[in-house]
Structures are given as C-alpha cells and as structure tokens.
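Enquirer: Sequence unavailable; structure follows:
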C-alpha cells in the first residue's frame, strides 16, 4: 500500500506538471496576449505548443518522478504496463486516481493564471475538428496511443534504448502531436483531456478521449504480449 501511494503521489505531481505546462503553452502561443507571437503562422504556433507538451514530458521522465513511478503520467500507459505485468493490478486504481487528480490540479492552476486567455481557447479542452470525419479523430487517438505505448515498450525492453526514452517520448509527442493536433487535439492521454474538461465544464466528446486512447493502449499491450519480438524483446533472453 505504501508503494502504491508513493507511486500515486509521484504520478499526480508529474501529471499536474504535464497539464499545467501544456495549458500554459496553449495560452502563451495560441492566445492573443503577446503581439509578437500572435503574428506567427498558426502551424508554427501549434508546433511551439506541442514543443511545450513534449518538453515537459521529457523533463518529468528525467525527474525523480521517473525513478519513483516510471513517469507514466497517463492512465492508458499505466493500464498497458499492468496488462504487460509490470505494474501490480492492486496498485493501478490508486495510480490512475493520482494521475486524474494531477490532471485536474494542473488544469485548475493554469486556468487560475490564464483564465481570460484560456476561456477564449475553450480552456484547452480537446475536441474533434468538424472539418474532418469523426473516424479521423478516432484513428488519431487510438492509433497515436497505440504507437506511443509500443514506442515506450520498445524503448524499455533494452537497457541501451532505455537511456534515450525521455527524449524519444518527448519528441514523439511533439512531432506526432503537431502532425495530428488539427484533427483531434492530439491528446493520447485521458488525464490530459479530463483535467481541462472539468476546469472548463465542457464534457462534449470527452468519451472519445477516454475510450480510444485506452483501447489503443490495450491493443498495444496485447500485441506486445503475443509478439514480444516486435516490441524489442529477445525471445530467448526476454526484455532487459
């Protein structure tokens, strides 16, 4: 119980940092408070927003959060690790509760500081872009989370690859997120979507940002159990 509580607190801190910095990036780079930034092309501003998300993920993984709990900072990722047998099922509810609380706390803090700006940006809530078919958002959130979990499993399967996990995962969120943000908002993380939804009292489409990232993570975890070699594990020696 003590270990689970320690993991939960660690995940709460890490997820709070993720959501706070992410919403701060949205306010700074997509808001209208800074005239010099507001004149930049929208796609460049979006690239800077996703750089904020990617950079904070890298920082959290390298921080004590990474050594204490693994810095999942994402309920879908924690579920995948439980399915793979790396996180005890008895610890999972507390860990996810910590992540959800952290997401809420980070969103509340960001909204308290940038309330006017974020109010004009839907409080950073993730939404489907009506200019694209609904299946596109489903594919992005499911496929993006599947690839994220596969990447994490592939990296942690080998000690040498593990050394670059912080930068690799941060870059994935930055670049893949930028490529898909105009479609779905590039969440890949229920806690990232739930926190702002509560802060903005906007629960429209939230179900998609819970269901499909979780489904993508489950598919990746099952895939890696059935075909461990495809996730970087040596069939004779296992993952090390």
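Expert: Noted; the coordinates are in hand. All figures in this text were calculated on a predicted structure; none of them were measured in a lab. Numbers count the residues shown, from 1 in each chain.
Enquirer: Every contact and neighbour count from this point should use C-alpha atoms.
Expert: Will do.
Enquirer: Show me what whichever strand or helix holds residue 174 is packed up against.
Expert: Following DSSP states H and E, the helix or strand that holds residue 174 is helix 165-184. For helix 165-184, the packing partners by 3 or more C-alpha pairs under 8 Å, 6 or more residues apart in numbering; DSSP states H and E come out as helix 42-62, helix 134-156.
Enquirer: next up, a second structure to put side by side with the first:
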C-alpha cells in the first residue's frame, strides 16, 4: 500500500472516530444539547460506535486509527517501521480535523455553555470548563497512577486486537475485528474509564487538545499541558508491553 493510500484512509477514519467520539462528549457535556447529562454509559457506547464507524471507513489501510495500534503491529512485525510515521502523522491530523468538526457541529452549544456566568468564573481554570469534549483528565490527579491506568487499559485493547481482531495479512483490523474492537472499547470505558477518561489512543487526546488550545472559544480555560504526556506515553507503553508479550507467547 502506498503512503498516499495510508494517509487518505487513516486521516478519514480517525477524523470520523473523533467526530463521533468527541461528539458524544459534547452531547453529554454541553448545555442546550438534547443529550445533556445523559451520563457515562452514553459516552462509553458512543466511543464504541465511533471506533466501529471509523474502522470500517479506514479498512483500506488496516484501520489503525491509533498510534498504539500502529506501534504494536510494527513490534509484532506485521507492518514496516518505515510506514509508522505516515500512519501516526495521518492519525494525528485526522484527530485534529475531527475535533474541529465537533466544534462546528456544536458551535451554538459551545457558545451557550461558555458564555454562562458559571463558565466565565472558570475562564482561568486549567483544564477549562469544556475540556472533556476535547481531551481527557483524571478524576484524582496522581501522574504515576494515571499513567498506570492508561497502560493497563491500552494493554487490554491491544492484546484483544492482536489475539482476535487482525485481518488475514495482519496489517490491521479485519471486518469482524473492527466489531470486536468496538465492543472491547465499550468494555474498557465502562470498566477502566473512570479514573482517567480512558484515552487509550495518543492522538485521541493530543489532536483535540491542540485544537482546544487554538480555537477561539470564549472562557475556554487552559488545555492542561502538564498532564498531556500521560495519555500519550501511557497508551504507547501499554501497546509495547502487549506486543512484546504477544511475541513471547506466540511469536
């Protein structure tokens, strides 16, 4: 597969992943949304369906949508290390575009929420009042434990993909594997998402965080860059551990 094919597939698939995943977060968190305060179960299932949709769209490239998946498949030996930068760069760009689309789709709700007097009082908060639409943050801030949570959650995701989700050529998710992975993501959200908001995907967090920092949102508050390394390094570490153990057991 050419680099241009990988780029087009991964950008589009990851864009839709973040549009639908960030969209459910916006629907639940922003005032004057019909799904306002729908709760954590809605968020977990919304992200699962987002993964399913993005993965089916990005089937031509193997539907990585996640640098943790790309890293694991490179360690396993199923994709060339030379393709890794193309995959990861495409995923980051797609995540940023998806976050911009969430902002556009919920523009009125962002304005209503952020111009509320309560939000105005939080304009210097770090993270800001609508951060949950764009990026994750822990309920109890303890960087090492937050990092460990992301490692464990991503290990589950990657090990599930490596053992039951890959296509015949091993370069990405199969059609059935996309469905299995989506259900695993729902399970991770319900079971392991409580402490940190389960990034389990570096670009899911980093791309929208960059967009949050750049968008002209009133009273948006800070983007919490001091925490940003956790949802990037944690998932990559979890993926490396999962791929390493897979190679030891079945390689």
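Expert: Done, it's in. What you see is a predicted model, and the numbers here were worked out from it, not measured in a lab.
Enquirer: Overlay the chains and give the TM-score.
Expert: Aligned and superposed, the two chains score 0.83 in TM-score terms (TM-score structural alignment, normalised by the length of structure 1); 219 aligned residues with a C-alpha RMSD of 2.3 Å.
Enquirer: ok, back up a step: I'd like the helices and strands packed on helix 165-184 of structure 1 laid out as a markdown table, including distance to residue 116 of structure 1 and mean neighbour count.
Expert: Below are those laid out as a markdown table (distance: least, C-alpha to C-alpha, whole Å; neighbours: other C-alpha atoms under 10 Å):
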| stretch | distance to residue 116 of structure 1 | mean neighbour count |
| --- | --- | --- |
| helix 42-62 | 18 | 21 |
| helix 134-156 | 28 | 21 |
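Enquirer: For residue 75 of structure 1, which of those helices is the nearest?
Expert: Residue 75 of structure 1 lies closest to helix 134-156 among those, at 11.1 Å (C-alpha to C-alpha).
Enquirer: sorry, back to before: show the subsequent helix or strand relative to the helix holding residue 174 of structure 1.
Expert: Assigned by DSSP H and E, the successor of helix 165-184 of structure 1 is helix 190-200.
Enquirer: Which stretch of structure 2 lines up against that following helix?
Expert: Alignment of helix 190-200 of structure 1 against structure 2: residues 202-212, by TM-score structural alignment.
Enquirer: Just tell me what residue 23 of structure 2 corresponds to in structure 1.
Expert: By TM-score structural alignment, residue 23 of structure 2 lines up with residue 24.
Enquirer: now swap in residue 134 of structure 2 and tell me
Expert: By TM-score structural alignment, residue 134 of structure 2 lines up with residue 124.
Enquirer: ok, now which ones touch that match?
Expert: 23, 26, 118, 196 (C-alpha atoms under 8 Å, 6 or more residues apart in numbering).
Enquirer: Which helix or strand contains the second one?
Expert: Counting by DSSP H and E, the element that carries residue 26 of structure 1 is helix 2-30.
Enquirer: List the buried residues in that helix.
Expert: The neighbour-count check on helix 2-30 of structure 1 (16 or more other C-alpha atoms under 10 Å) flags 4, 6-30 as buried.
Enquirer: returning to that earlier point: so which of the helices and strands packed on helix 165-184 of structure 1 comes closest to residue 90 of structure 1?
Expert: helix 134-156 (21.0 Å).
Enquirer: That closest one vs structure 2, mean deviation?
Expert: Compared with structure 2 after fitting, helix 134-156 of structure 1 has a mean deviation of 1.4 Å; criterion: mean C-alpha distance after the TM-score superposition for structure 1.
Enquirer: if we can go back for a sec, so the match of residue 134 of structure 2 versus residue 118 of structure 1, what's the distance?
Expert: 7 Å (C-alpha to C-alpha, to the nearest Å).
Enquirer: For the aligned residue in structure 1 for residue 83 of structure 2, which non-adjacent residue is spatially closest?
Expert: By TM-score structural alignment, residue 83 of structure 2 lines up with residue 91 in structure 1. Excluding its sequence neighbours, the residue lying closest to residue 91 of structure 1 (C-alpha to C-alpha, 6 or more residues apart in numbering) is residue 4, at 5.1 Å.
Enquirer: How about residue 49 of structure 1?
Expert: residue 25 (5.0 Å).
Enquirer: thought the one you found was touching residue 45?
Expert: No - using C-alpha atoms under 8 Å, residue 25 of structure 1 is not in contact with residue 45; the gap is 9.5 Å.
Enquirer: tell me the contacts of the residue nearest the centre of structure 1?
Expert: Taking C-alpha atoms, centre = their mean, the centroid of structure 1 lies closest to residue 189, which sits 4.1 Å from it. By C-alpha under 8 Å, 6+ apart, residue 189 of structure 1 lies in contact with 74, 75, 76, 145, 209, 210, 213.
Enquirer: Just give me the closest of those to residue 50 of structure 1.
Expert: Nearest to residue 50 of structure 1 among the contacts of residue 189 of structure 1, with distances taken as C-alpha to C-alpha, is residue 145, at 15.7 Å.
Enquirer: and that closest one, what pairs with it in structure 2?
Expert: Match for residue 145 of structure 1 (TM-score structural alignment): residue 154.
Enquirer: What's residue 217 of structure 1 aligned with over in structure 2?
Expert: Matched to structure 2 by TM-score structural alignment, residue 217 of structure 1 sits across from residue 239.
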